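Undergrad: Need a 3D model of the sequence below.
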Amino acid sequence: MTVDKEARIIDDLMEKMIKKAMEPGEKLPSENQLATAYRVPRITARKALMVLEERGYIYSVHGKGRFLKEAPIPIQLHLTGKVSFTDKMRQAGYNLTTKNAFCKKIDYEEKIFKILKATNRNTVYQIGRLRLIDDEPIAIHQSFVNELKFPQIAEDGPKIKSMFSYYRELGYTQFTSNQTLLSITFPTFSEQQLLSCSSMVPLIIVESDCLDVETGDVLEYTKILYRSDKFKYDITMQ
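TA: Okay, here's the model as predicted:
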């Protein structure tokens, strides 16, 4: 069947990438070459290449063909709420920049409100920051905070780039977390725009809470979306 042939082309090219039989920047076989090699219509070869491009493994250059993308940059990322993301990246020597992407009220969501010990009468804000390494978007950090605990968050939120720095300014000094959850999703249209990725690039979701060590109070619920195609994440616990 044609679908099986398309899947075979994808699998064979993926295997070459995994085994490093192809070098970053190397030109892939053309649609015509693949069609001839696999004895399929050219449209089947084109669809296979489009899938790999949507997944973020290859890129097109108009009039020249398709090429293998650079290998992912290995990034050490400890899944802990004790140290800020900014501090982790700077300590590791990465060229990190942060942009405040949004600050907005959210509708009632039982899971988030329960973690923040908020009722449906409280107002919860979502503060989003876009993280970039060498000007490449790597992640969207979303912090959900209860306005009851941070009365100035509506005014301060649009200016925040580091939540930990913000908390320190308010007198909090040590942080921890109770639980960290890892899952996978695909980006919404707005997330595609922020992360400069296609709808087929999987995102790694890391969910956790952030607590003040001294009082045990929950400061925020955190949801981070990481691109999976540009970076390789070391989550070794130390």
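Undergrad: drop to CA atoms for contacts and neighbour counts, all remaining ones
TA: OK.
Undergrad: any idea how far Ile73 lies from Lys27?
TA: Look at Ile73 and Lys27: by C-alpha to C-alpha, to the nearest Å, they are 21 Å apart.
Undergrad: neighbour-wise, which of those two wins?
TA: The neighbour comparison of Ile73 against Lys27 (other C-alpha atoms under 10 Å) goes to Lys27, with 17 against 12.
Undergrad: List the buried residues for the lengthiest helix in the chain?
TA: Using DSSP state H, we find that the single longest helix of the chain is helix 2-18. Of all the residues in helix 2-18, those buried under the rule 16 or more other C-alpha atoms under 10 Å are 5-7, 9-10, 13-14, 17.
Undergrad: On the C-terminal side of it, identify the next helix or strand.
TA: helix 31-38 (DSSP states H and E).
Undergrad: Three-state assignment for Ala48, please.
TA: Recorded secondary structure, Ala48: helix (DSSP: H, G, I helix; E, B strand; the rest coil).
Undergrad: For it, give me its contacts.
TA: 6-7, 9-10 (C-alpha atoms under 8 Å, 6 or more residues apart in numbering).
Undergrad: Recalculate using a threshold of 10 Å.
TA: Ala48 sits next to 3, 5-11, 13, 31, 34 when contact means C-alpha atoms under 10 Å, 6 or more residues apart in numbering.
Undergrad: What of Ala154?
TA: Contacts here follow C-alpha under 10 Å, 6+ apart; on that basis Ala154 touches 103-105, 123-127, 147.
Undergrad: just to revisit the earlier point, between the contacts of Ala48, which is nearest Phe231?
TA: Set against Phe231, the nearest of these by C-alpha to C-alpha is Leu13 (20.0 Å).
Undergrad: about what we covered before: tell me the one among the buried residues of helix 2-18 nearest to Val51.
TA: Ile10 (7.8 Å).
Undergrad: separation between the closest one and Phe186?
TA: 20 Å.
Undergrad: Also Asp11?
TA: From Asp11 across to Phe186, the span is 21 Å (C-alpha to C-alpha).
Undergrad: ok, now Leu49?
TA: 20 Å.
Undergrad: the more surrounded of those two?
TA: Counted by other C-alpha under 10 Å, Leu49 and Phe186 do not tie: Leu49 has more neighbours, with 26 against 17.
Undergrad: unless I'm mixing things up, Glu6 is touching Leu52, no?
TA: No. In this structure, Glu6 is not within contact of Leu52 by C-alpha atoms under 10 Å, at 11.1 Å.
Undergrad: to compare against the first, here's another:
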Amino acid sequence: MRILDELMEKIESKQFSAGEKLPSENELADCYRVPRMTVRAALTKLEERGYIYSKQGKGRFLKEESIPIQLHLTGKVSFTEKMEQAGYDLETRLISCEKISYEEKIYKLLECEREDKVYKVSRIRIIDGQTMAIHNSFVSEKMFPEIEKEGVCISSMFAYYRKHGHTEFASSKTMLGISFPTSTEQQLLHCQSMVPLIMVESDCVDAATGDVLEHTRILYRSDKFKYDITMD
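TA: Have a look, this model is predicted:
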């Protein structure tokens, strides 16, 4: 842990430059007077956290520092619109549109009964060529009767809602949490298991009628965003 902490401190204080090769396992083992296995464990943790990468036969190098994207956590403007307004090149890819099993929390938030059908529309968000987030939108069939058929074509949920006559949006509640990616999420987000994800859960409602349109569960790579929590 001491080796890991000191290497982290050097990285944070810019004592290493992006692309610079880190000291070898042997050099660090001699410096700290510990076995190579101990040094290797510390370097593996750094790699899992996304700070360094390995080149076979050449050593470990510091990754280029990404520029965090500022994101305002508001329910009034869609993610697509936020990124386009900020000038980012955004690509959205559908992962799936599938009916979920009964989940009390989601059904209650969507004001559904157990016999109702709820669908999860999952998409990945790619910004300037980098996969940044997974968006999961839970939508009830009683609110949108054609969601099973139309869900496979959705890229922007707000655009979909506008198509169905909902034009003004609000968020009744937004909750933030932290999770670590599952193996599937690691593959989708191209990250290691120890890169924490910011999980944002919120409800989108029609501002005019108060109808609940969806429950959203979004996973953001914590190393790619800065979060604006200023109240409007």
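Undergrad: any chance you could map the strands in structure 2?
TA: 52-55, 59-62, 69-72, 90-99, 118-127, 130-140, 169-179, 197-206, 212-221, 225-228 (DSSP state E).
Undergrad: Of those strands, which is nearest Met157 of structure 2?
TA: Using C-alpha to C-alpha, the nearest of the strands of structure 2 to Met157 of structure 2 is strand 130-140, at 8.0 Å.
Undergrad: Average separation of that closest one from the aligned part of structure 1, please.
TA: Average distance, strand 130-140 of structure 2 versus aligned residues of structure 1 after superposition (mean C-alpha distance after the TM-score superposition for structure 1): 0.4 Å.
Undergrad: pretty sure Glu155 of structure 1 is in contact with Cys103, am I right?
TA: Yes. With contact defined as C-alpha under 10 Å, Glu155 of structure 1 counts as touching Cys103 (9.3 Å).
Undergrad: More neighbours: these two, which one.
TA: Between Glu155 of structure 1 and Cys103, counting by other C-alpha under 10 Å, Cys103 is the more crowded of the two (22 against 10).
Undergrad: and that one, what pairs with it in structure 2?
TA: Using TM-score structural alignment, the partner of Cys103 of structure 1 in structure 2 is Cys97.
Undergrad: Now do the contacts for the residue lying closest to its match once chain neighbours are set aside.
TA: Nearest residue to Cys97 of structure 2, sequence neighbours excluded (C-alpha to C-alpha, 6 or more residues apart in numbering): Val121, at 4.5 Å. Residues near Val121 of structure 2 by C-alpha under 10 Å, 6+ apart: 94-99, 135-139, 147-148, 151-155, 157, 216.
Undergrad: just Gln56 of structure 2 next, same as before
TA: Going by C-alpha under 10 Å, 6+ apart, Gln56 of structure 2 touches no other residue.
Undergrad: same question, Ser165 of structure 1
TA: 84, 86, 171-173.
Undergrad: quick one: which of those residues is nearest Ser190 of structure 1?
TA: Taking the contacts of Ser165 of structure 1 together and measuring to Ser190 of structure 1 by C-alpha to C-alpha, the closest member is Thr86, at 23.3 Å.
Undergrad: aligned partner of the closest one in structure 2?
TA: Matched by TM-score structural alignment, Thr86 of structure 1 corresponds to Thr80 in structure 2.
Undergrad: Verify the contact between its match and Ile154 for me.
TA: No. With contact defined as C-alpha under 10 Å, Thr80 of structure 2 does not count as touching Ile154 (12.0 Å).
Undergrad: Can you work out which residues contact both of the two?
TA: When C-alpha under 10 Å, 6+ apart defines a contact, the residues bordering Thr80 of structure 2 and Ile154 alike are Thr92.
Undergrad: residues touching Ala133 of structure 2, list them.
TA: Neighbours of Ala133 of structure 2 in contact, by C-alpha under 10 Å, 6+ apart: 92, 123-127, 185, 188-189, 197-199, 218-222, 224-225.
Undergrad: Out of the strands of structure 2, which is closest to Glu111 of structure 2?
TA: strand 212-221 (7.7 Å).
Undergrad: That closest one vs structure 1, average distance?
TA: Following the fit onto structure 1, the mean deviation recorded for strand 212-221 of structure 2 is 0.4 Å by mean C-alpha distance after the TM-score superposition for structure 1.
Undergrad: Which part of structure 1 matches that strand?
TA: Using TM-score structural alignment, strand 212-221 of structure 2 pairs with 218-227 in structure 1.
Undergrad: can you tell me which residue in structure 2 aligns to Thr176 of structure 1?
TA: Using TM-score structural alignment, the equivalent of Thr176 of structure 1 in structure 2 is Ala170.
Undergrad: what's around its match, how many residues?
TA: There are 17 residues near Ala170 of structure 2, going by other C-alpha under 10 Å.
Undergrad: Do I have it right that it meets Val205?
TA: Yes. Using C-alpha under 10 Å, Ala170 of structure 2 is in contact with Val205, at 5.4 Å.
Undergrad: any shared contact partners between those two?
TA: Taking C-alpha under 10 Å, 6+ apart as the criterion, Ala170 of structure 2 and Val205 both touch 75-76, 212.
Undergrad: Go through those and single out the one with the most neighbours.
TA: Going by other C-alpha under 10 Å, Val212 tops the shared contacts of Ala170 and Val205 of structure 2 with 21 neighbours.
Undergrad: Right, I'll call it a day here.
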